[in-house]
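J.: Turn this into a structure:
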Amino acid sequence: MQQESLIEYGSRRVIITITAIFCALLEIVDTTIVNVALNDMRGNMGATLSEIGWVITAYAIGNVIIVPMTSWLSQQFGRRNYFAASIIIFTVSSFLCGNATAMWELIIFRFIQGLGGGALLVTSQTIITESYPPEKRGIAQAIYGLGVIIGPTLGPPLGGYITDNYSWPYIFYINIPIGVIATLLTLQFVRSPKYGEKRAMSEIDFLGIGLLAVMVGCLQFVLERGQEDDWFNDSTITALTVTSVLALFFFVWRELTYKNPIVELRVLKNGNLRVGTILSFIMGFGLYGSTFIIPLYTQGSLGWTATQSGMLMIPAALTTAVMMPLIGKMLERGIPQQYLVASGMFLFFVFCFWGYKIITPADTGSDAFFWMLIVRGIGMGLLFIPITTLSLSGLKGQQIGQGAAFTGMMRQLGGSFGVALITTFMARQNMLHRSDLVAKLDTNNPDVINRVNGLQQSFGAKGMDPHQALNSGYKLLDYSVTKQAAILSYMDVFLYLGLIFLICVPFVLMVKAKKAAKLDPSAMH
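T.: You can find the predicted model right below:
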């Protein structure tokens, strides 16, 4: 069998595993490390808020475009060469990002960094999977999962610390030494499978590449910018949505009819992989959605620093790290994947409902988050490895890379959908709660009158004239209404996010039960 020839043993396997994990970590940390430094970049570059948002958007677009193409590119150039080239592209563009002097330079270099980074994630997963014998694949996915789950959590505290103590270019410069070492280790130790004949230039699916880039690029743009640009009231967003849908239709048609497709869609005939891609999307939604919402709440409503917000997430990440090998062992002992995934989804619901309960307009202390985030850490551990092993379990050789590309892309897209939907939902809920609260502030109500008079006297005691004191009182009242509306919106996000995961639990059990009963895979939707 082809993949058996790639199985490694002893110190060689350890070195390959460490190299692959570092590369996956590099890529994922970079998706979130920038978030906390955006304010400093904005000041440095003299950029607007919407311009600085492109630093994140450009990276995400480059990332999602390249992920489905990694299997084909590995085949074309050899996996080791392609992986090493991706690390070099990522490292060089990191240096260029740190040296950028204009906004457009930074955005272009971030896009190139995203193209290099997307390949690191999927190819490292394939390398680790194929370096271990089939019976140890659960442990292999556990080791890889450490990077994927801990990465988004490490980004904010690391970015906050570097920005607070040095300057923002250093968040890019720290990639350089790791990139150099990873390149040398890859060239020395990683092996490429024998893929057969390379494609001639005339056989390369350039139309497929173009349609994929247009589809994913437009979709990612719509998701990242939709809320800010008022969704379909904006002609650009509407045009790009239509373009993305048309490109998807023609892309699927092209890939299913062309002899040498850039993305092998036929691999989705595997029922396990189909279920795995859907579950990866939901997991990405929860993973990136919750990583986005908690720092937003702690910094926006509680006034924490970037470093404090980031540090809050570390115990949960460590919990996941401890869980990973245990879950790998459970899978090796034959515990059905559907039970582990259903348990993970239920625990994620518990985490969200807990969040819904502890968020209050009064200050929520950091200790209130501790156990809630530990539950999230356990839930994420129970989701990641079983979903990945389930997705790749029925695949062999080259298909492993194609399957890993699908699950990786769906996890990233799930995260983009999650952040976009949460942002939109919060903006809408904020307006609803605000108008609801303002409607209850009846100026004839004695309680409201007493409150305003109390505030006026309080400001008057600080030396303000009565008119100025009254205005300041109204402003403070308005601020507390705005804060209350924001808190209620955060509560809604936690509640609905939890319900999404709770609703999925019976479906997960049903789908895998069908698999166990040896039903036709085509019935598994």
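J.: going forward, measure contacts and count neighbours with C-alpha atoms only.
T.: Will do.
J.: Show me how far the helix or strand encompassing Leu476 is from its chain's centre.
T.: For Leu476, the host element (DSSP states H and E) is helix 466-516. The chain centroid and the centroid of helix 466-516 are separated by 20 Å under C-alpha atoms, centre = their mean, to the nearest Å.
J.: can you check stretch 79-92 too?
T.: For stretch 79-92, the separation from the chain centroid amounts to 22 Å (computed by C-alpha atoms, centre = their mean).
J.: quick one: Gly408 and Ser124 touch, right?
T.: No: between Gly408 and Ser124 there is no contact, the gap being 11.1 Å when judged by C-alpha atoms under 8 Å.
J.: Give me the helices and strands touching the helix holding Leu476, please.
T.: helix 271-300, helix 337-358, helix 398-440, helix 446-460 (3 or more C-alpha pairs under 8 Å, 6 or more residues apart in numbering; DSSP states H and E).
J.: So which of those helices is nearest Trp104?
T.: When the helices and strands packed on helix 466-516 are compared for distance to Trp104 using C-alpha to C-alpha, the nearest one is helix 398-440, at 22.6 Å.
J.: Relative to Ser131, how far out is Thr153?
T.: When C-alpha to C-alpha, to the nearest Å is applied, the distance between Thr153 and Ser131 equals 27 Å.
J.: I meant Glu105, not that one.
T.: For Glu105, the distance to Ser131 equals 39 Å [C-alpha to C-alpha].
J.: who has more neighbours, those two?
T.: Between Glu105 and Ser131, counted using other C-alpha atoms under 10 Å, the more crowded position is Ser131 (25 against 14).
J.: what's near enough to touch the closest residue to that one other than its chain neighbours?
T.: In this structure, Ser131 finds its nearest non-sequential neighbour in Ile7, 4.2 Å apart by C-alpha to C-alpha, 6 or more residues apart in numbering. Taking C-alpha atoms under 8 Å, 6 or more residues apart in numbering, we find Ile7 in contact with Glu130, Ser131, Tyr132, Pro133.
J.: Spell out, range by range, the helices that occur in the stretch 1-150 of the chain.
T.: Counting by DSSP state H, counting those that start in this stretch, the segments of the stretch 1-150 of the chain that form helices are 10-33, 38-45, 49-66, 70-77, 79-99, 103-131, 137-165.
J.: before we go on, could you also do this sequence so I can check it against the first one:
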Amino acid sequence: MSAKGIAKFVIVITTISAAVMELIDTSIVNVALNDMAGGLGVSIEDISWVITSYAIANVIIIPLTGFLAEYFGRKNYYLVSMIIFTIASYMCGQSTGLVEIIAWRFIQGVGGGALLSTSQAILFDAFEPQDRPIASGLFGMGIVLGPTLGPTLGGYIIEHFSWPLIFTINIPVGIIASILTYTFIDKKPNEGKNKSNIKIDYTGIALLTAGIGCLQYVLERGESQDWFSSESIRISALVAAIGLIGFIYYELSIKNPAVNLRVLGNRNLALTTIFTFVAGFGLFTSVFVYPVLAQRVLGFTAYETGVSLLPPTLIAVLCMPVIGKLMSKGVSAVPFVVAGFILFAFYAVLSASVSPDVGKWDFFIPLAIRALGISMVQLPLISQAVAGLQPKDYAAGIALNNMIRQLGGAFGIAVANNYVAHQYMQHRTDLVANLTPGSAALTERTNAITQSLMAQGADAATATTKAYAYISGAVDKQAYYMSYLDTFRLIAVFFILVIPLTLFLRSKKKEADAGLAAAALSEAH
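T.: A predicted model of the protein is given here:
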């Protein structure tokens, strides 16, 4: 039943805030790793586990949200998850050791994983059926804002405060959202009362946890551990393969699985998961590659990088409700998906052609095109995910779609890390090969730097050593610059390759109340 007046406004604010808070926490830590490593006395590689543990918990819990909401009751599950997230955020900020913060970060991910899909379902319930695509547009704003706000907010906190605030800033938001949830969000009829009729699929949950958890570990940590030369990566890859194959076989063979994989027999959903995977790949990879390029090569601070992302992202925020309104009037989702993928590919091509002396606002046009592409992809893909499914299958379809988006992002970051490292070595080798000892250009450049340093008071030997170090650093910077541009080109290739598959997407008919399928998730939770 839809909400009215102040109750609807409160539900909109509560659900979107919870979803944004969860998504911010997927990226806010990225800019704080140096400070956290120093504060806890560990290496960067060790502290990066705070990212990995959160991602693993997220990607395990997301496909189970439909089952858990049905078993415990949607409101109860949502409220408890929010409380868990808030308490874990406080404990992360209070942690004084590596193992402690990793454990609480995992628990935070378990609580946060429920906030995305369940927030979406509760938000849809607050709207009349014909207006639910607008609700989907509002929710899409949060999906776009979250990963983008993370680095900005994290950079500001690190610049002006200390790293624990990255976690404890969630506490007031979590407390207020929990109170509003308890007060304004109603339970659905018979919610959580038929628990005795639901058999818990312990085997399926265990296989999913092992398979997805180990796969996420391989994707997140593979590059830093040199992939299959590491024993832990080889073991994790084997467990992931056994777990996922066993999970698929088992879930398809039982009557009441925790995750209903049979819905992938629907061609439209199966195709949509491909597009969602690529969309997740592009969304998370672009948010990863651009900040690293801006800070490592272009010399932007973390805060400057985040600020440069915000204005163009607002374009997507403004477009989401408009697209939702158009879809509620019967406009097909397919043209939006095609246009969005083309725009995202164009953004990647433009980003791959930037010069190394650009300013932070020179990225505005490419990032604005990216924002338009994202806005045209997110909501239509939600609609396409459930187009053609039976109402009882909406929960499984949306849960799988959300999980695939997260996996696409993890896969994209892993590929980007590995690709940058490979291309960096290749470009550096090529650049060094052109620095022939004794060449006139190299000698002239070295002498100029040496003379400049000697004029500042350095002795000849020290000045010469520093001159060669400066040239080596310049080669490194150029090699990284070229490798990041190569990565943007790779992103473009992924988007271009899947565009022809849009020909096979099903376009919903207007008389079937086009756009309603995206909103019907509320009936599934």
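J.: And the TM-score between these chains?
T.: Once superposed, the chains reach a TM-score of 0.93 (TM-score structural alignment, normalised by the length of the first structure), with 510 aligned residues with a C-alpha RMSD of 2.1 Å.
J.: before we move on, back to that, got a markdown table for the helices of the stretch 1-150 of the first structure, with distance to Lys440 of the first structure too?
T.: Formatted as a markdown table, the entries for those read as follows, by distance: least, C-alpha to C-alpha, whole Å:
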| stretch | distance to Lys440 of the first structure |
| --- | --- |
| helix 10-33 | 40 |
| helix 38-45 | 36 |
| helix 49-66 | 34 |
| helix 70-77 | 56 |
| helix 79-99 | 50 |
| helix 103-131 | 45 |
| helix 137-165 | 39 |
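J.: and of the ones you listed, who's closest to Phe206 of the first structure?
T.: Of those, the one closest to Phe206 of the first structure (C-alpha to C-alpha) turns out to be helix 70-77, at 12.1 Å.
J.: Quick check: that closest one compared with the second structure, mean distance?
T.: After superposition onto the second structure, helix 70-77 of the first structure sits on average 0.6 Å from its aligned residues (mean C-alpha distance after the TM-score superposition for the first structure).
J.: repeat for stretch 278-295 of the first structure
T.: Mean deviation for stretch 278-295 of the first structure: 0.8 Å (mean C-alpha distance after the TM-score superposition for the first structure).
J.: What residues in the second structure pair up with that stretch?
T.: The counterpart of stretch 278-295 of the first structure in the second structure, counting by TM-score structural alignment, spans residues 274-291.
J.: how far does the matching stretch sit from the chain's center?
T.: On the basis of C-alpha atoms, centre = their mean, the separation between the geometric centre of stretch 274-291 of the second structure and that of its chain is 7 Å.
J.: Tell me, how many residues neighbour the counterpart of Val110 of the second structure in the first structure?
T.: Using TM-score structural alignment, the equivalent of Val110 of the second structure in the first structure is Leu115. The burial metric for Leu115 of the first structure, expressed as a neighbour count using other C-alpha under 10 Å, is 25.
J.: which ones are touching the closest residue to Leu115 of the first structure other than its chain neighbours?
T.: Using C-alpha to C-alpha, 6+ apart and skipping the chain neighbours, the partner closest in space to Leu115 of the first structure is Gly62 (4.6 Å). Residues near Gly62 of the first structure by C-alpha under 8 Å, 6+ apart: Phe111, Ile112, Gln113, Gly114, Leu115, Gly118, Gly217.
J.: any idea what Gly62 of the first structure aligns with in the second structure?
T.: Gly62 of the first structure maps onto Ala57 of the second structure when the alignment is built from TM-score structural alignment.
J.: Kindly report the same for Phe250 of the first structure.
T.: The criterion is TM-score structural alignment: under it, Phe250 of the first structure has Gly246 as its aligned partner in the second structure.
J.: dump the residue contacts of its match.
T.: When contacts are counted by C-alpha under 8 Å, 6+ apart, Gly246 of the second structure touches Leu207.
J.: tell me which element it falls in.
T.: Following DSSP H and E, one finds Gly246 of the second structure within helix 231-253.
J.: By how much does that helix deviate from the first structure on average?
T.: With mean C-alpha distance after the TM-score superposition for the first structure, helix 231-253 of the second structure averages 0.8 Å from its match.
J.: buried ones in that helix?
T.: Counting neighbours by 16 or more other C-alpha atoms under 10 Å, one finds that the buried residues in helix 231-253 of the second structure are 232-233, 236-237, 239-241, 243-244, 246-248, 251.
J.: Next, format the residues you listed as TSV and append distance to Val259 of the second structure.
T.: Compiled in TSV, these are given as follows (distance: C-alpha to C-alpha, whole Å):
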residue	distance to Val259 of the second structure
Ser232	28
Ile233	27
Ser236	22
Ala237	22
Val239	19
Ala240	17
Ala241	18
Gly243	14
Leu244	12
Gly246	13
Phe247	9
Ile248	9
Glu251	7
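J.: now for Phe95 of the first structure: what does it line up with in the second structure?
T.: With TM-score structural alignment as the matching criterion, the partner of Phe95 of the first structure in the second structure is Tyr90.
J.: quick one: the nearest residue to that match once chain neighbours are set aside from Met21 of the second structure, how far?
T.: Nearest non-adjacent residue to Tyr90 of the second structure, counting by C-alpha to C-alpha, 6+ apart: Thr168, 5.2 Å away. With distances taken as C-alpha to C-alpha, Thr168 of the second structure is found 12 Å from Met21 of the second structure.
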